[in-house]
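Asker: take this sequence and fold it.
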Amino acid sequence: MTSPVEELLQRSHALGADPRNTNFAGGNTSAKGTAADPVTGSPAEVMWVKGSGGDLGTLAERGLAVLRLDRLRALAGVYPGVEREDEMVAAFDFCAFGTGGAAPSIDTAMHGLVDAAHVDHLHPDAGIAIATAADGEVLTERIFGDRVVWVPWRRPGFQLGLDIAAIKKDNPSAIGCVLGGHGITAWGDTSAACEANSLEIIRTAETYIAEHGRTEPFGPVLAGYEPLDEEARAERAAALFPVLRGLASTDAPQVGHYTATGEVLDFLSRERHPELAALGTSCPDHFLRTKVAPLVVDLPAGAPIEDVVARLRELHAAYREEYAAYYRRHAVEGSPAMRGADPAIVLVPGVGMFSFGKDKQTARVAGEFYVNAINVMRGAEALSSYAPIEESEKFRIEYWELEEAKLRRMPPARPLATRVAVVTGGGSGIGAATARRLAAEGACVVVADRDLGAARKVAAELGAKAYRPEDVAVAVEVDVTDEAQVVAALRAAVLAFGGVDLIVNNAGLSLSRSLLETTAADWDLQHGVMARGSFLVSRESARVMIDQGMGGEIVYISSKNAVFAGPNNVAYGAAKADQAHQVRLLAAELGAYGIRVNGVNPDGVVRGSGIFASGWGANRAAVYGVEEEKLGEYYAQRTLLKREVLPEHVAGAVFQLTQLTQTTGLHIPVDAGVAAAFLR
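Answerer: The predicted structure follows:
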């Protein structure tokens, strides 16, 4: 027999798997049943409900809040009224069953007070379209009859739970309700019935909009605002994204996400998009992530790029002024401090949408929510007119003390959160170890390698535990000696995360030959990869960093051989010396832009090294007269510390350089102490 928890999770996953039903991390579900009291062993009525945060599609048992139903319902007797309803959230802690599970969400009262064994609260686009239509109450009755009841807008909380409980009691034939400005709630005696009722409301609303809605609710296409072709869009998006990211990071660093779906491009091509975008979103889950309104570029798709950039700066300044005014209009004594005045959503006609957040997932989800908002506006305008909740109500939720408390509960950010790193030669050895360390410290990582398969393997490893692996790392193919490929790789990094903050010039190779055996082709190959390659990567990344205006960092994986002379090593050593001096030259030149340039000088890294595995190790072992498998030990014995250098040690030095915020032009030896390589 399936338990109530198993049924609840199955229903949650089924509903959450379809974006037509609810948005990522939005909505909540519950089930009521009995469980043995852990102290007395006697049966107790219990409610399991999705806790604060999390996502229905991936909900696990640990994400459920567990409460005693008798105690939760008894809170109605001590409810102090709507002016003090926020106090009831703290009271949920006194209703916990056992250890209580996850933190209860603000919607817990709705689930507990409604007299039904199973309850769903969802944010479907079609349902919110009805909820935000100017005549939503009339539409609800027309579409659903007495099976679904209209509930006027009320901020989520204890009173809304009481309201819906009363509606359920007074309307015995109803299967659910439409919450004005917000979403839907459905119920059922069994989990299957509850799910069926939720889907009936959603699909009925979808069908009605499709059959009765106007065909062009956003108006006709606006001449000059049609979508650019795919290549032109990508090129313009890559040019604008670093500028936008820098502007959106004025108050706090942000990661970006780019969306150019048909819904977005069509919306921005239509005559009415400016007025509708200005109305902002309505569902609390939407505007908590998208902010009260987006920034909309008011230039045609083909406007010169320099004009778009100049206009963006003007619009951004105006957006910040208006957001601060919005805060002043509605803030009261005790309101949380303004969190930041930069936009979370930027809309560029012909190009698409740029969304921003504290990490890639947050940025991506903000964009997904604005696509939901476009769908909501389309549905509402198709049947009626879009009428979101009042600005004052949006402020009450955006600067709700309960939301502030949720933010305070979040774990502290990792050291490299919001940083975007590109690691060349990231598919193996030092590069792969560096990519792992940077990702572990919170960075978004672009694994760049000539071997795309190796790069993809590392990127997949880095993102294996993420909801979407590409939120953590992406792979790009690049031969750093090829200028066009380097430009393309940096463009891919920008389109993936919004820009670049950290470049690790790690791509390299070595051929161990004496002077007389070294050919011009040997020389050109090694200098092409390390000297020319790191120059090209540094140049292109510097262009992005300068456009961002956020500073940045370039780290060269050089070598002790840049300062230490050894036999049979002229091409490699000279190329590494070139890289070492690039560090000094670029540190001097780029400091004016806040870009720091430093280097790491490892000793020979034998274990895990792609270079050594490709024949370099055998050659160096022959030079020193030792067995190849003992080369690492040989290198260790000639150091002061008698220790072997591993890829992880080099990766650690790269991370430490990111923390030395006042340091530039420095080379850090990672060689266990080679006296001949001491820097002078």
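Asker: only C-alpha atoms from now on, for both contacts and neighbour counts.
Answerer: Fine.
Asker: what lies in contact with the helix or strand residue 130 falls within?
Answerer: Here residue 130, judged by DSSP states H and E, is contained in helix 125-131. With contact meaning Cα atoms under 8 Å, 6 or more residues apart in numbering, helix 125-131 is reached by 20-22, 136-137, 139-140, 178-184, 201-202, 205-206, 209, 283, 372-373, 375-380, 386.
Asker: quick one: buried ones out of those residues?
Answerer: Neighbour-count burial (16 or more other Cα atoms under 10 Å) applied to the contacts of helix 125-131 gives 20-22, 136-137, 139-140, 178-184, 201-202, 205-206, 209, 283, 372-373, 375-380, 386.
Asker: which parts of the stretch 1-150 of the chain are helices?
Answerer: Secondary structure of the stretch 1-150 of the chain, counting by DSSP state H, counting those that start in this stretch: helices at 4-16, 69-74, 87-91, 108-113, 125-131, 136-144.
Asker: helix or strand right after the host helix or strand of residue 445?
Answerer: Here residue 445 sits within strand 444-449, counting by DSSP H and E. As assigned by DSSP H and E, the chain's next helix or strand after strand 444-449 is helix 452-462.
Asker: angle of that following helix against strand 444-449?
Answerer: If you take axes from the mean of the first three to the mean of the last three Cα atoms, to 10 degrees, helix 452-462 sits at 160 degrees to strand 444-449.
Asker: helices and strands around the next helix-or-strand element following helix 452-462, which ones?
Answerer: The first helix or strand that comes after helix 452-462 along the chain, using DSSP H and E, is strand 473-477. If contacts are counted by 3 or more Cα pairs under 8 Å, 6 or more residues apart in numbering; DSSP states H and E, strand 473-477 sits against strand 444-449, helix 452-462, helix 483-497.
Asker: go again using 10 Å as the cut-off
Answerer: Strand 473-477 makes packing contacts with strand 420-424, helix 429-440, strand 444-449, helix 452-462, helix 483-497 when contacts are defined by 3 or more Cα pairs under 10 Å, 6 or more residues apart in numbering; DSSP states H and E.
Asker: so how far is that strand from its chain's centroid?
Answerer: Remark: strand 473-477 is offset 16 Å from the chain centroid, using Cα atoms, centre = their mean, to the nearest Å.
Asker: ok, back up a step: which parts of the helix holding residue 130 are buried?
Answerer: When burial is assessed from 16+ other Cα under 10 Å, helix 125-131 yields the following buried residues: 125, 126, 127, 128, 129, 130, 131.
Asker: let's see this one next to it:
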Amino acid sequence: MDVVTELLARSHRLGADPRNTNYAGGNTSAKGTATDPVTGRDVELLWVKGSGGDLGTLTAPGLAALRLDRLRALTAVYPGVEREDEMVAAFDYCLHGRGGAAPSIDTAMHGLVGAAHVDHLHPDSGIALACAADGEALTKECFGSAVVWVPWRRPGFQLGLDIAAVREAHPEAVGCVLGGHGITAWGATSEECERNSLHIIRTAERFLTERGKPDPFGPVLEGYEPLPAAERRARAAALAPVVRGLASTDRAQVGHFTDAPEVLDFLARAEHPRLAALGTSCPDHFLRTKVRPLVLDLPPGVPLEEAAARLRELHAAYRTEYAAYYERHAVAGSPAMRGADPAVVLVPGVGMFGFGRDKQTARVAGEFYVNAINVMRGAEAVSSYAPIEESEKFRIEYWELEEAKLRRMPAPRPLAARVALVTGAGSGIGRAIARRLAAEGACVAVADVDGGSAERVAAELGGPDRAVAVTVDVTSEEQIAAAFAAAVLAFGGVDLVVNNAGISISKPLLETTAQDWDRQHAIMARGSFLVSREAARVMTEQRMGGDIVYIASKNGVFAGPNNIAYGATKADQAHQVRLLAAELGEHGIRVNGVNPDGVVRGSGIFAGGWGARRAAVYGVEESELGAYYARRTLLKREVLPEHVANAVFALTGGDLSHTTGLHIPVDAGVAAAFLR
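Answerer: Just a heads-up that it's a prediction; the model follows:
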């Protein structure tokens, strides 16, 4: 097995177990030789996981390849710890060939340590020792001379020099514990390095279990016990829009909710306020969770209105305190404050909300805080939790190198951080809308009465970090409420709702039964009303504005034959747009509509029999219906689901921010349906 293949295999094994390292945390490396294409001679190289990426899914392009002779030569020009950040740019001059990942801040650690294989990892057990008040003594007690304590130092070139010196001074050691940070292990072979990494991690786990006290977070606080599962999730769904709105004060954020057992136990214990206030320690943790979380200081049994009011008070205090934290530590040249909202909100008895620019970032923030809870538990079990100093946290949070990473990120898509719920999204127009909104950056709740179709569309859109499926009959108030609850638990809230669910009954007046009329209106007129009402409830609680879009029809304006039930309900929907635009404008909620002509290809309605009946009305073959509709338009073009989706995006993508109460015709020009 070649060096790179061996390194990737080791990385995947280590990254597959969350006990070994957190998502995207740590890095691995291997040294070996390759042919220099210029000289034809062998050259010694370092392959190391580059900036970003995750060990569990690392690929060859995610590695940086550097010439070891040049990397080691940097020690001769190193200007000292006060200017060590300059060395990151110097890594580019050590690269071997083109391509590959950008070298990370930890490159020096891997290149300078005198071992062929190096792992730097962030296991909860190792960080627990690293963040214990007497971590150095505990490390010696746990490992003897096999693992050496290295005091806290911000990641960088000097830390690489420090660990290289440790390796040279302690030839019997297999690795080290980095104060406040994590672990590093090494070996002469990839197998030995992996074995040493796992030895450190598992030995620390056993030490914490065998030596630790049983209740490191203290006794259970009376009244703070977790609510029963159904009640817990119902309360989370009710609070989620409030919490997300607060966390989005500076910029819109996507949310992620978890009621993991570790979170619920932590919040039920007497020591959780003290420990949460100390914040996280490992740089990978607090870069994603911020310096500390916001913690609701009320038991879960208080009325929802009281909990929401208290969250607003605590959020105001959090923002004031965060601004003060920034002012305490900012110096000339510090990046501007990025935002004062929390990334993690803890609600006793209920669970944890994480927030980020997208669902994955929000989910990972929550996962990292679970890591932090495990670290605190381990440290408190054998000692007391003592994270790195606040000033050091600031130096990393507002590190110019981190700022440079943010500047390299691509510009957000138009609907980034927005959450959409589309009814009737399992097929036809609804599926096309869901696809377009997801392509433009939105998270999407794919709602459909056919749960299987909704699941398939959600999977097409990228799975749970991009889309979730919700089964909903829009004639049921209970199912609509459940659908919105599922959406807010998945993504934190809802910003954009598309009323698309519908059926079509095409009959002459004398053949239209009262049952036909009631069914048509129950699904489309009443269903749209119920969906919009629930949407307005969530959006007003979020206080972030929002969009409601009705997929109406040119039939709401145009009086076609044999179409009384369908045409009347579309006219009802059209006027709901006007009525709700007038009512919801004060909350920043815009309500608009789209009036398509008949969409034949890809339409679930037409495939369900409506097409055959309309074709009979017009005296054409059903297969020719789309062409017939196109011929009667001014533009002589057939309307497809994608054209309706384009109109929805035009209304919600940002360019029509001052437009509400509008209906956009998407009918290729039907003069009789011109709006007046």
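Asker: TM between them?
Answerer: The TM-score (TM-score structural alignment, normalised by the length of structure 2) is 0.99; 674 aligned residues with a Cα RMSD of 0.6 Å.
Asker: what angle separates the strand holding residue 445 of structure 1 from strand 420-424?
Answerer: Using the same axes, to 10 degrees, strand 444-449 of structure 1 lies at 10 degrees relative to strand 420-424.
Asker: strand 444-449 of structure 1 packs against which elements?
Answerer: Judged by 3+ Cα pairs under 10 Å, 6+ apart, strand 444-449 of structure 1 is in contact with strand 420-424, helix 429-440, helix 452-462, strand 473-477, helix 483-497, strand 502-505.
Asker: what do you get if the cut-off is 8 Å, keeping everything else the same?
Answerer: In terms of contacts (3+ Cα pairs under 8 Å, 6+ apart), strand 444-449 of structure 1 is packed against strand 420-424, helix 429-440, helix 452-462, strand 473-477, helix 483-497.
Asker: picking up where we left off before, what stretch of structure 2 does the helix holding residue 130 of structure 1 fall on?
Answerer: Residues 124-130 of structure 2 are where helix 125-131 of structure 1 lands when matched by TM-score structural alignment.
Asker: pretty sure residue 107 of structure 2 sits against residue 47.
Answerer: No. In this structure, residue 107 of structure 2 is not within contact of residue 47 by Cα atoms under 8 Å, at 9.5 Å.
Asker: ok, the nearest residue to residue 355 of structure 2 once chain neighbours are set aside to residue 289 of structure 2 distance?
Answerer: Leaving aside its sequence neighbours, residue 355 of structure 2 sits nearest to residue 362 (Cα to Cα, 6 or more residues apart in numbering; 4.1 Å). Noted for residue 362 of structure 2: a distance of 9 Å to residue 289 of structure 2, by Cα to Cα, to the nearest Å.
Asker: which residues touch the closest residue to residue 60 of structure 1 other than its chain neighbours?
Answerer: In space, and not counting its chain neighbours, residue 60 of structure 1 is closest to residue 9: 6.9 Å by Cα to Cα, 6+ apart. Residues in contact with residue 9 of structure 1, defined by Cα under 8 Å, 6+ apart, are 59, 60, 61.
Asker: and if you look at residue 591 of structure 2?
Answerer: 547, 548, 549, 550, 577, 578, 580, 581, 584, 660, 661, 662.
Asker: ok, 7 Å please
Answerer: By Cα atoms under 7 Å, 6 or more residues apart in numbering, the contact list for residue 591 of structure 2 reads 547, 548, 549, 577, 580, 581, 660, 661.
Asker: re the thing from before, contacts for the strand holding residue 445 of structure 1, please.
Answerer: Defining contact as Cα under 7 Å, 6+ apart, one finds that strand 444-449 of structure 1 is touched by 419-427, 435, 439, 455, 459, 472-478, 493.
Asker: quick one: that strand to structure 2 mean distance?
Answerer: Here the mean offset of strand 444-449 of structure 1 against structure 2 after fitting is 0.2 Å, by mean Cα distance after the TM-score superposition for structure 1.
Asker: give the contact list for residue 510 of structure 2.
Answerer: Counting by Cα under 7 Å, 6+ apart, residue 510 of structure 2 has no contacts.
Asker: what's the counterpart of it in structure 1?
Answerer: So residue 510 of structure 2 corresponds to residue 516, using TM-score structural alignment.
Asker: how close does residue 54 of structure 1 get to residue 220 of structure 1?
Answerer: 39 Å.
Asker: those two - which one has more neighbours?
Answerer: Between residue 54 of structure 1 and residue 220, counting by other Cα atoms under 10 Å, residue 54 is the more crowded of the two (18 against 11).
Asker: name the nearest residue to the more buried one, sequence neighbours excluded.
Answerer: residue 25 (5.3 Å).
Asker: re the thing from before, which among the contacts of residue 9 of structure 1 gets closest to residue 359 of structure 1?
Answerer: Among the contacts of residue 9 of structure 1, residue 59 lies closest to residue 359 of structure 1 (Cα to Cα), at 20.9 Å.
Asker: what's around the closest one, how many residues?
Answerer: Residue 59 of structure 1 has 21 neighbours, counted by other Cα under 10 Å.
Asker: then residue 397 of structure 1?
Answerer: 18.
Asker: same question for the one 5 residues further on.
Answerer: Residue 402 of structure 1: 17 surrounding residues under other Cα under 10 Å.
Asker: that older thread, nearest to residue 576 of structure 1, of the buried residues of helix 125-131 of structure 1?
Answerer: Lowest distance from residue 576 of structure 1 to the buried residues of helix 125-131 of structure 1 (Cα to Cα) belongs to residue 125, with 57.1 Å.
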